[in-house]
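1. A predicted structure for the sequence below; I have some questions about it.
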Amino acid sequence: MNSMLVTLVLLLLLGFAYQTGWSRSSRLAQVEGRLHSKPIYHGALVAIWAIVPALLILGLWALFGTATANTRFRTLTSAVVLASAFGTGAIGLYLARNRISARFRARNEVERIIRYLLIGCSVVAILTTLGIVLSLLGEALRFFTFVSPVDFFFGTVWNPRFSSVGTGSGDFGLLPLLWGTVMIATIAILVALPIGLMTAVYLTQYAKPKTRNIIKPMIEVLAGIPTIVYGFFALVTVGPALAGLGAMFGLDIRATSALTAGIVMGVMIIPFISSLSDDVIRQVPRALRDGSLGLGATESETIRRVILPAALPGIVGAVLLAVSRAIGETMIVVLAAGNSPYLRLNPGEPVSTVTVTIVNQLTGDTDFSSPQSLVAFALGLTLFAMTLVLNIAALFIVRRYREQYE
């Protein structure tokens, strides 16, 4: 079925139905006087009654329609389905048009439909989350039939040995990957927190409105840059620069290392901390600031002793959200961390993370019934649990802050 033709028919049906409902209610208003609902609601309701049956028929055809090699028969079937969709839409239009009257509560019905639509979208989001969790959990349980959970969560050696397909042999210790993830995320936060927080303080307390309107969008552009660009930047620019800087001071810093990935990731999450902290600081009651200044405190003392302590719960929530973003990052660490799954305390050496290992275990021609592939689901479930805990903690802190000041 020609998608352009279907789209054109649906748009024509939608526009004609809306115009029919709007014009009929407008004429009725001239005769009867004031209507319960504005013509825009009558037009929207007629359009909904016309478009929903048509979409339902087309959706059923897309789900259950069978393809055929006979081009002529396929064309005929598509035409019949399209005509049926248009016909049912016309019937819905006719029925909805006849319901229009001076006291008809079109606005209430449109708002009810919108509410049901929003509920449906929420249900889809919830079911998607549940589907992801259940799929990860099912495959992770299959993995734990090959490898003991104790060996997985407390093992210190990562060596899955792909040659042992279909067996449980190999070392699947999580700790080297978890340590690399935590190390890189920590470096990222050490980079992003002072820069992001001081940027937020400057924008809220010192910058003029014109300056703020220029600087804040420029900072938030960092959040829109694709992470693959950050990874390439880390690989070809930041890594060699750090290696050269370390050589000047007699330090052995690899071009691909936890330090390289952490610094670039810290730059990436600066907008998360600065924007959220900016919003939080602006919500602090101005009476606190004015009272501090009225008692003789300087502006810097007011910021350090009044504003930041008052905004601290919200700032902590922003930091936790940024940490969860850093933990789940993939492309930067794939290119810049070195992919070396060993327990190392030196941030200047290569490491590996949970996300990089998931990519490695599911890349290429792999047997998805082997522990070497199933371990990716156990790693994904672990990562999901980590980010879920951080997000819940952040939301709890932010909610508590809002209850205090709103």
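-> Cool, got the structure. Note that the structure is a prediction, hence the values are computed from the model and not measured.
2. C-alpha from now on. contacts and neighbour counts both.
-> Fine.
3. Where do the helices of the stretch 301-406 of the chain begin and end?
-> Counting by DSSP state H, counting those that start in this stretch, one finds helices in the stretch 301-406 of the chain at the ranges 308-327, 331-336, 354-361, 371-405.
4. looking at those helices, which is buried most?
-> Looking across the helices of the stretch 301-406 of the chain with neighbours counted as mean count of other C-alpha atoms under 10 Å, the highest average goes to helix 331-336: a mean of 26.
5. what packs against that one?
-> For helix 331-336, the packing partners by 3 or more C-alpha pairs under 8 Å, 6 or more residues apart in numbering; DSSP states H and E come out as helix 227-233, helix 258-268.
6. Could you give me the buried positions within the helix or strand following the shortest one?
-> Right, helix 227-233. As assigned by DSSP states H and E, the chain's next helix or strand after helix 227-233 is helix 239-248. Of the residues in helix 239-248, those buried by neighbour count under the rule 16 or more other C-alpha atoms under 10 Å are Gly239, Pro240, Ala241, Leu242, Ala243, Gly244.
7. Helix or strand next in line after the strand or helix carrying Pro53, which one?
-> Counting by DSSP H and E, the element that carries Pro53 is helix 39-64. For helix 39-64, the succeeding helix or strand toward the C-terminus, using DSSP H and E, is helix 71-98.
8. now the angle from that next one to helix 39-64?
-> In terms of direction (axes from the mean of the first three to the mean of the last three C-alpha atoms, to 10 degrees), helix 71-98 departs from helix 39-64 by 150 degrees.
9. any idea how far the most centrally placed residue in the chain is from Ala185?
-> Nearest residue to the geometric centre of the chain (C-alpha atoms, centre = their mean): Arg325, 9.4 Å. As defined by C-alpha to C-alpha, to the nearest Å, Arg325 lies at a distance of 9 Å from Ala185.
10. this is the comparison structure:
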Amino acid sequence: MHYTTLILLLAILTSLAYQLGRRRSHTLVGGPTRVRQLHSLPSYYGFYTAIWCGLPALLVLGIWLIFEPNIITSLVVAELPEATRNLPEAELGLVINDIKNLAAGNIVSTKIGPAIQAAADHLQSLERTSAAALTVLILVLAMLGTSYAWRFISPELRARNRVEGVLKALLITSSTIAIFTTIGIVLSVLFEALRFFQQIPLSEFLFGLTWSPQMAIRADQVGSSGAFGSIPLFAGTLLISFIAMLVAVP
């Protein structure tokens, strides 16, 4: 089952779980007219059930999608001939790309040999098995979560507090990820800038009149000597801005 279809199916199950939780709260107090006997509004019981249905399944889906490609690739590589497995990393990567392209029905860059064809067939088999296992696991988790929440619902259940607690945890997690992502970006830019200015003097960058970035700064780069004067960049930016203002301002 395609991942998009699986997510849509999970969304449908989550919606059904919401309705089940909401109706369960009505049933426990004898109907919608007696909702005052509930600790929380009926919608919170629905959200509580929907969270138990969708959140664990989504977490498993995310973890599965993160680790599945590497695991499948490792299993495919393990079945390749020893001579192929011992290739340099770059060449082995090209072979793996050819196997993936062949399995997906795309054009490959080399002649298809028996080993490559067998590896592509193995890859397709593993992907089908993985997709089937993931589908079953997600559906089972969704149903178990719904069943657990449905049985746990009672008039005394503080559904609103629990739902708001989950939302608060999600917001804190999202904020934390955003903060660490920003820190990572800043550190990455700062680290690369320091490496750059170890090779190029700051005065040359600020006052140089030629911009020709062809110099190899790292060991894995190939390039000739270059010039990194930033004045042409600033001048070009100002010129483009001036022309744009001439067109836009009137």
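-> That came through, no problem. Just so it is clear, the structure is predicted and the values come from calculations on it, not from any experiment.
11. between the helices of the stretch 301-406 of structure 1, which one is nearest to Leu134 of structure 1?
-> Within the helices of the stretch 301-406 of structure 1, the stretch nearest Leu134 of structure 1 is helix 371-405; the backing value is 9.6 Å (C-alpha to C-alpha).
12. Give me the angle between that closest one and helix 308-327.
-> With the same axes, to 10 degrees defining the directions, helix 371-405 of structure 1 sits at 160 degrees from helix 308-327.
13. Between helix 354-361 and helix 371-405 of structure 1, find me the angle.
-> Angle, helix 371-405 of structure 1 to helix 354-361, by the same axes, to 10 degrees: 150 degrees.
14. elements contacting helix 371-405 of structure 1?
-> Other elements packing on helix 371-405 of structure 1 under the criterion 3+ C-alpha pairs under 8 Å, 6+ apart are helix 106-143, helix 308-327, helix 354-361.
15. now what about stretch 168-186 of structure 2, what contacts it?
-> Identification of contacts with stretch 168-186 of structure 2 by C-alpha atoms under 8 Å, 6 or more residues apart in numbering yields no residue at all.
16. Check which residues of that stretch are buried.
-> Buried residues in stretch 168-186 of structure 2, defined by neighbour count with 16+ other C-alpha under 10 Å: none.
17. circling back to that earlier point, turn the helices and strands packed on helix 371-405 of structure 1 into a markdown table, including distance to Ile91 of structure 1.
-> Written out in a markdown table, the entries for these read as follows (distance: least, C-alpha to C-alpha, whole Å):
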| stretch | distance to Ile91 of structure 1 |
| --- | --- |
| helix 106-143 | 18 |
| helix 308-327 | 50 |
| helix 354-361 | 52 |
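18. can you tell which of these is closest to Phe162 of structure 1?
-> Relative to Phe162 of structure 1, the nearest member of these by C-alpha to C-alpha is helix 354-361, separated by 9.1 Å.
19. which part of structure 2 lines up with the closest one?
-> Using TM-score structural alignment, none of the residues of structure 2 align to helix 354-361 of structure 1.
20. on that earlier part again, show me the one of the helices and strands packed on helix 371-405 of structure 1 that comes nearest Leu58 of structure 1.
-> In this view, those are compared for proximity to Leu58 of structure 1 by C-alpha to C-alpha, and helix 106-143 is the closest at 18.9 Å.
21. got the angle for the closest one vs helix 39-64?
-> Computed by the same axes, to 10 degrees, the angle between helix 106-143 of structure 1 and helix 39-64 is 30 degrees.
22. so what corresponds to the residue nearest to the centre of structure 1 in structure 2?
-> With TM-score structural alignment as the criterion, Arg325 of structure 1 matches nothing.
23. Quick check: the gap between Arg325 of structure 1 and Thr181 of structure 1.
-> For Arg325 of structure 1, the distance to Thr181 of structure 1 equals 12 Å [C-alpha to C-alpha].
24. repeat for Leu95 of structure 1
-> Leu95 of structure 1 sits at a distance of 60 Å from Thr181 of structure 1 (criterion: C-alpha to C-alpha).
25. Comparing these two, which shows the higher neighbour count?
-> It is Thr181, of Leu95 of structure 1 and Thr181, that has more neighbours when counted by other C-alpha atoms under 10 Å, with 26 against 14.
26. now do the same end-to-end measure for stretch 302-313 of structure 1.
-> Between the opening and closing residues of stretch 302-313 of structure 1 we find a distance of 17 Å, counting by C-alpha to C-alpha.
27. Pull up the aligned stretch in structure 2 for it.
-> Applying TM-score structural alignment, one finds that stretch 302-313 of structure 1 aligns to no residue range of structure 2.
28. before we move on, back to that, could you export the helices and strands packed on helix 331-336 of structure 1 as JSON lines, including distance to Phe86 of structure 1?
-> Listed next are these as JSON lines, based on distance: least, C-alpha to C-alpha, whole Å:
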{"stretch": "helix 227-233", "distance to Phe86 of structure 1": "45"}
{"stretch": "helix 258-268", "distance to Phe86 of structure 1": "49"}
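29. Mean neighbour count, these: which tops it?
-> Among those, helix 258-268 has the highest mean neighbour count (mean count of other C-alpha under 10 Å), at a mean of 28.
30. Determine the angle, from 0 to 180 degrees, between that one and helix 308-327.
-> With the same axes, to 10 degrees defining the directions, helix 258-268 of structure 1 sits at 120 degrees from helix 308-327.
31. need the next SSE after helix 258-268 of structure 1, C-terminal direction.
-> With elements assigned by DSSP H and E, the helix or strand that comes after helix 258-268 of structure 1 is helix 270-282.
32. what packs against the next helix or strand after that next one?
-> Stepping forward along the backbone from helix 270-282 of structure 1, the first helix or strand reached (DSSP H and E) is helix 286-294. Counting contacts by 3+ C-alpha pairs under 8 Å, 6+ apart, helix 286-294 of structure 1 packs against helix 299-302.
33. any idea how far the equivalent of Thr210 of structure 2 over in structure 1 lies from Leu177 of structure 1?
-> In structure 1, the residue paired with Thr210 of structure 2 is Trp158, using TM-score structural alignment. Trp158 of structure 1 is 8 Å from Leu177 of structure 1, where distance means C-alpha to C-alpha.
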